[in-house]
Structures are given as structure tokens and as C-alpha cells.
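> Here's a sequence, model it:
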Amino acid sequence: MTTTGLPAPPTDDLFELRFSSTARGARLARRLASHRVHTWGHRYGSEVNDTVSLIVGELAANAVTHGLVPGRDAQVRLVRLTRERLRVEVSDTRGERMPAVRAVLPAGDEVAGRGLVLVAALCQEWGVSDRKGAPGKTVWAVVVTATP
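Predicted structure coming up:
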């Protein structure tokens, strides 16, 4: 317990969650990632929390839309690399469908196609790798959390 009577925030540097490959699962992943970032000291509504929430939301939505394999879950991982950097990872089980940023943004009335453009704009770097120990891929992004 802290001097305020509240439990001390977790000090571990890793958060992992498997979520159902549904829109509801993607929303839950986003909310729980936001909660973990909050417990790591980046309060709800802060730039870091909002950035991580948006990135998790976009990558989780892509995973359940484009990486869906019926009956298979997706996974989100947050890793504090250093005090200044946090890595967001979202994995799905569909390795043959690799994401790519569109060369041209969709027209204003199109509802899809902006997710990875947002991710690329909000993070320090991002990429795709083979999923370790399971079929599929992991889309990751590194977010700056503090001025080095």
C-alpha cells in the first residue's frame, strides 16, 4: 500500500493479453492497454496514454479485420523498453496478409485505410515481424514516453 491507502501501481515492464478476434475484443484490448499505461504513470487523457490507446485500437482493429482466422485469438503486448520508450505489439494468426501503409490516403468519404497512416505518424518507428512461437505476424510500434 502507498501512503494514500491505494495499492502501489505494478512495477513490471510487460503486459500481455489475448483477446477474441472480434470488434468487442479489440475494444477491450484498447481499454485494458490504456489502463496498464495509466498504472505505469501515464494518466488517462495524457498524450502518452492517448497515443498508446489509439495505436492499440488501430492495430487491434486491423488484426480482427484483416488477420482473422475463425476460432483463433489475437494478442496485445506492451513492453516498457526504457523509461523513455514503450513498445506496442499486436499479433494475429494470419501471416500471409502483411500490412502496408497506403501510398495515397483514401478519399474523405471512405471509412477505412487510415489506421496505419495514424500509427506511423504517432510512433517513433513501426514494423511487422513473424510471430514468435506461433503462426502469424506481429505488428509493432515504438512510442516515445518521455524526453530522453
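> Every contact and neighbour count from this point should use C-alpha atoms.
OK.
> thought L17 was touching Q75?
Yes: L17 lies in contact with Q75 (C-alpha atoms under 8 Å); the separation is 5.6 Å.
> and these two? which has more neighbours close in?
Applying other C-alpha atoms under 10 Å to L17 and Q75 shows that Q75 carries more neighbours, namely 21 against 16.
> excluding its backbone neighbours, what's nearest the more buried one?
R18 (4.2 Å; C-alpha to C-alpha, 6 or more residues apart in numbering).
> Off-centre distance for the longest helix belonging to the chain?
Longest helix in the chain, counting residues (DSSP state H): helix 47-66. A distance of 5 Å separates the centroid of the chain from that of helix 47-66, by C-alpha atoms, centre = their mean, to the nearest Å.
> ok, then the element right after that helix?
strand 74-80 (DSSP states H and E).
> Which other helices and strands does that next one contact?
Using 3 or more C-alpha pairs under 8 Å, 6 or more residues apart in numbering; DSSP states H and E as the contact test, the elements touching strand 74-80 are strand 14-19, helix 47-66, strand 85-92.
> try it again with 6 Å
Applying 3 or more C-alpha pairs under 6 Å, 6 or more residues apart in numbering; DSSP states H and E, we find strand 74-80 packed against strand 14-19, strand 85-92.
> and for comparison, fold this next one:
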Amino acid sequence: MKPQEDIREPGTSHGELCLRLSSTPRGARLARALAVQQLTEWCACPHDSDLARTVALVTAELASNAVTHGGLPGRDFRLTVRLLAETVRIEVTDTRPECLLPATAPGPVGPDAVSGRGLVLVDAYAARWGCSVRDAYTKCVWAEVRR
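Okay, here's the model as predicted:
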């Protein structure tokens, strides 16, 4: 699937979580845990539901990419999770707008590769995803998961 342009529907959010987290592996783990915790509170779904697992996986991949490819020393990343009518939208904003996503998800990597599967997983689990640059200092990578 090709990444899509960021098309927002104003006024359709049923809940929103927005946090600044450190651009470290710990910050990425915390993003995943907080996204799932908020989702389970909004939807009253268990932590081990398919929706919670999918949100955890997508959040983990986006946050990990922000830390690995989008981080600068001393700069945090922002996690925003929105509960929409039909989807859960996960946004991760980092401080490297020059490091854009590829036009499409990369192809499969070899079984011995230790990285390179993140966007493939996001592409497989998200209803749609993409990247937008809104200013000269940040980029937002987002994905929407069907509820």
C-alpha cells in the first residue's frame, strides 16, 4: 500500500491523548504502553484484544522509527492518539522533517535481517498510513487502525 496524504476530518475525534516523550528506547516503549492504556480506557476493551494488540504494534513501530531515524540529541518526539468514529489514529511527530518515508512500504527483508520490517508491519495492520511535513522543524508519521 502506498502512504497517503494526511486527510483529517475536523471535529470527529471522540478522545485524544497527546504526550511528549524522550527520543530513547524507553520513550518508545512508554509510547506503546500509554497508547494501549488509553485505548482500553476509551473502548473498555481488554489489553489482549485484537484492537489493543494492533494499536500496540503500530505505535511501537512508529515510535521506534522516530527514535531510530527521527531523533536528534535533546529533542523529544510527540505521540498523539485519537479515537475516531471508525478508527484509532496514531501520530508520531519527530524533529527530522528531511528524513521522509519511502513512497511505498519496503519489500520483505531476509529472514536473518535484524531490522527493516517496521513499515511493512504498519502497512499490513493499518487501514491507511502516511507522512506529512507541516513546518521546517517536524514531520508527522501517522497510521489509522480500524476499530
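> Fetch the TM-score of the aligned pair.
The TM-score (TM-score structural alignment, normalised by the length of structure 2) is 0.85; 131 aligned residues with a C-alpha RMSD of 1.3 Å.
> just the helices and strands packed on strand 74-80 of structure 1: most buried one?
strand 85-92 (a mean of 24; mean count of other C-alpha atoms under 10 Å).
> how about that strand, which residues of structure 2 does it hit?
Counting by TM-score structural alignment, strand 85-92 of structure 1 falls onto residues 87-94 of structure 2.
> So what touches that stretch?
Contact with stretch 87-94 of structure 2 is made by 66, 70, 77-82, 138-147, as judged by C-alpha atoms under 6 Å, 6 or more residues apart in numbering.
> burial measure for the residue nearest to G115 of structure 1 when sequence neighbours are not counted, as a count.
Counting by C-alpha to C-alpha, 6+ apart, G115 of structure 1 lies nearest to E58, which is 5.4 Å off, once chain neighbours are set aside. Look at E58 of structure 1: counted by other C-alpha under 10 Å, it has 21 neighbours.
> for E96 of structure 1, same thing?
Neighbours around E96 of structure 1, by other C-alpha under 10 Å: 10.
> residues in contact with it?
Contacts of E96 of structure 1 by C-alpha under 6 Å, 6+ apart: none found.
> distance of it from F19 of structure 1?
Computed with C-alpha to C-alpha, to the nearest Å, the distance linking E96 of structure 1 and F19 of structure 1 is 20 Å.
> try R80 of structure 1
R80 of structure 1 is 20 Å from F19 of structure 1, by C-alpha to C-alpha.
> Kindly report the same for V139 of structure 1.
For V139 of structure 1 relative to F19 of structure 1 (C-alpha to C-alpha), the value is 15 Å.
> What about the residue nearest to R27 of structure 1 when sequence neighbours are not counted, how many residues nearby?
Spatial nearest neighbour of R27 of structure 1, excluding adjacent residues (C-alpha to C-alpha, 6+ apart): G57 at 6.7 Å. Here the number of neighbours of G57 of structure 1 (other C-alpha under 10 Å) works out to 24.
> Touching, G57 of structure 1 and R31? I think so.
No: distance between G57 of structure 1 and R31: 8.6 Å, which falls outside the contact criterion (C-alpha atoms under 6 Å).
> What about R97 of structure 1, how many residues nearby?
12.
> typo on my end, it should be D130 of structure 1
Quick note: D130 of structure 1 (other C-alpha under 10 Å) scores 15 neighbours.
> That one pairs with which position in structure 2?
With TM-score structural alignment as the criterion, D130 of structure 1 matches V133.
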